[in-house]
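Participant: quick one: sequence plus predicted model below, questions after.
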Amino acid sequence: MPPVLHTIVIGVISYLVLIAIIRLSGKRTLSKWNAFDFVVTIALGSTLSTALVSTQVSLAQSLTAFLLIVVLQFAITFTSVRSRAIKNLVKSQPTLLLFQGRFQQATMTRERVVEAEVRAAIRESGIADVEGVHAVVLETDGTFSVIPDAGRSDSALQGVAGLPSSRG
């Protein structure tokens, strides 16, 4: 079969099967909750790319690779929900970068985040004054969550690394 026709046939079949596998495996497969999920997304894309351009890889090998990646991701996420050790191994914890208007310098250094990045996240949230921010959290997917200082409780910060135990 000519290479272009091979790419078209393999591409259409691989794409349709990949969509079916993703739909069957659930929304989590393509989530971006943490680095582990990101790796799965990249691996699926890389596998599809290889299937499209390589005449050395059969359709069966490509489909097996798709299935293997999704099954491994399912197994690890299934296990991490039931085992704290596995959860700690594959998932990071959100981290407090600013609390009650004060930058958490030690945490920011450890996470390799500078004040300018935190200030940019605050501005993007429409807040002009750092003092008007209750907390900025570095989430497990690398995004910043900015919580305005609105006199509310800290319940949304439960499980965030670096939250002071005595608040007030």
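Facilitator: Here it is on my side, so go on.

Participant: please count neighbours and contacts with C-alpha atoms only from this point.
Facilitator: Fine.

Participant: and the helices in this protein?
Facilitator: Here the chain has its helices, by DSSP state H, at 3-25, 35-53, 59-82, 84-90, 105-111, 115-124.

Participant: so for Ser153, which of those helices sits nearest?
Facilitator: helix 115-124 (19.5 Å; CA to CA).

Participant: export the helices of the chain to JSON lines and tack on mean neighbour count and distance to Pro148?
Facilitator: As requested, the helices of the chain are exported to JSON lines (neighbours: other CA atoms under 10 Å; distance: least, CA to CA, whole Å):
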{"stretch": "helix 3-25", "mean neighbour count": "15", "distance to Pro148": "36"}
{"stretch": "helix 35-53", "mean neighbour count": "17", "distance to Pro148": "27"}
{"stretch": "helix 59-82", "mean neighbour count": "16", "distance to Pro148": "31"}
{"stretch": "helix 84-90", "mean neighbour count": "12", "distance to Pro148": "29"}
{"stretch": "helix 105-111", "mean neighbour count": "13", "distance to Pro148": "19"}
{"stretch": "helix 115-124", "mean neighbour count": "15", "distance to Pro148": "9"}
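
Participant: try this one next to it:
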Amino acid sequence: MNPFLDVALRSIAVYFFMFAAIRIFGKNQLSQLNAGDIVLLLLISNAVQNAMVGSNNSLEGGLVAATVLFALNFLVKKIIFKNPIIKSLIESDPVVLIKDGIVDNIKMKEQQVSFDELEEVVREHGVENIGDVKLAVLEVDGNISVISMDIENNQTKFTHHKRKFPRKSHKY
């Protein structure tokens, strides 16, 4: 077999393996990286490098692997954009945690968001009381968006919060 075709096929296999692994273990773990996450990413990249290029340590082999990964990522993003069924398989859906001041405890438990964390996020958005929250949404990237009602000016206020503790898992 052509050594560059071998690298390309190995790269494709590793790409889809990593896609599946991130989906299973929670892609939203990547919304905010801490030191442990960075170390994990570096170790994973080192671990899968040999799986992609095999014994081919040439510059050309590395460039083929990188080109295949970029092209495959471009293609997957195009497919996700055009096909909602595939998008739902790859990405999670946003989850409403608070609607009109009422907390959805079932959704919070499913998404492993503690009440203390939710209260902290609401306060970080400048809202004193959960009852004043019109909508709080756990976004697909693991962040929480809050829309509150400004009673004095009778208008809504939107803020977006990066989660300190991203989702721990993803439910299919």
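Facilitator: It's in. Because the structure is a prediction, the values reported are computed rather than measured.

Participant: send over the TM-score of the superposed chains.
Facilitator: Once superposed, the chains reach a TM-score of 0.56 (TM-score structural alignment, normalised by the length of the first structure), with 112 aligned residues with a CA RMSD of 3.2 Å.

Participant: circling back: wait, which of the helices of the first structure is closest to Asp149 of the first structure?
Facilitator: Per CA to CA, nearest to Asp149 of the first structure of the helices of the first structure: helix 115-124, 11.8 Å.

Participant: could you say what helices and strands that closest one packs with?
Facilitator: If you count contacts as 3 or more CA pairs under 8 Å, 6 or more residues apart in numbering; DSSP states H and E, helix 115-124 of the first structure packs onto strand 133-138, strand 144-148.

Participant: follow-up on the earlier one: turn the helices of the first structure into JSON lines, columns for distance to Ala150 of the first structure.
Facilitator: What follows is the helices of the first structure, written out as JSON lines (distance: least, CA to CA, whole Å):
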{"stretch": "helix 3-25", "distance to Ala150 of the first structure": "39"}
{"stretch": "helix 35-53", "distance to Ala150 of the first structure": "31"}
{"stretch": "helix 59-82", "distance to Ala150 of the first structure": "33"}
{"stretch": "helix 84-90", "distance to Ala150 of the first structure": "32"}
{"stretch": "helix 105-111", "distance to Ala150 of the first structure": "23"}
{"stretch": "helix 115-124", "distance to Ala150 of the first structure": "15"}
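
Participant: and those: which comes nearest Ile147 of the first structure?
Facilitator: helix 115-124 (8.9 Å).

Participant: what residue lies at the spatial centre of the second structure?
Facilitator: What sits nearest the mean C-alpha location of the second structure, by CA atoms, centre = their mean, is Asn28, with 3.1 Å.

Participant: so that residue touches Leu138, yeah?
Facilitator: No: judged on CA atoms under 8 Å, Asn28 of the second structure makes no contact with Leu138 at a distance of 10.5 Å.

Participant: what is the burial count for Phe103 of the first structure?
Facilitator: Per other CA atoms under 10 Å, the neighbour tally for Phe103 of the first structure reads 18.

Participant: ok, the closest residue to it other than its chain neighbours to Asn88 of the first structure distance?
Facilitator: Spatially, and ignoring its direct neighbours in sequence, Phe103 of the first structure is nearest to Leu97 (6.1 Å; CA to CA, 6 or more residues apart in numbering). In this view, Leu97 of the first structure and Asn88 of the first structure are 20 Å apart by CA to CA, to the nearest Å.

Participant: now swap in Ala135 of the first structure and tell me
Facilitator: Taken as CA to CA, the span from Ala135 of the first structure to Asn88 of the first structure is 24 Å.

Participant: kindly report the same for Asp141 of the first structure.
Facilitator: In terms of CA to CA, Asp141 of the first structure sits 15 Å off from Asn88 of the first structure.

Participant: and if you look at Ala106 of the first structure?
Facilitator: With distances taken as CA to CA, Ala106 of the first structure is found 22 Å from Asn88 of the first structure.

Participant: ok, now Gln73 of the first structure?
Facilitator: For Gln73 of the first structure relative to Asn88 of the first structure (CA to CA), the value is 15 Å.

Participant: Phe99 of the first structure now?
Facilitator: Counting by CA to CA, the gap from Phe99 of the first structure to Asn88 of the first structure is 24 Å.

Participant: could you do Thr41 of the first structure as well?
Facilitator: When Thr41 of the first structure is compared with Asn88 of the first structure (using CA to CA), they lie 20 Å apart.

Participant: so the residue nearest to Phe103 of the first structure sits against His134, correct?
Facilitator: No: Leu97 of the first structure lies out of contact with His134 (CA under 8 Å); the separation is 10.8 Å.

Participant: out of the helices and strands packed on helix 115-124 of the first structure, flag the one nearest Gly126 of the first structure.
Facilitator: Comparing these by CA to CA, strand 144-148 comes nearest, at 9.8 Å.
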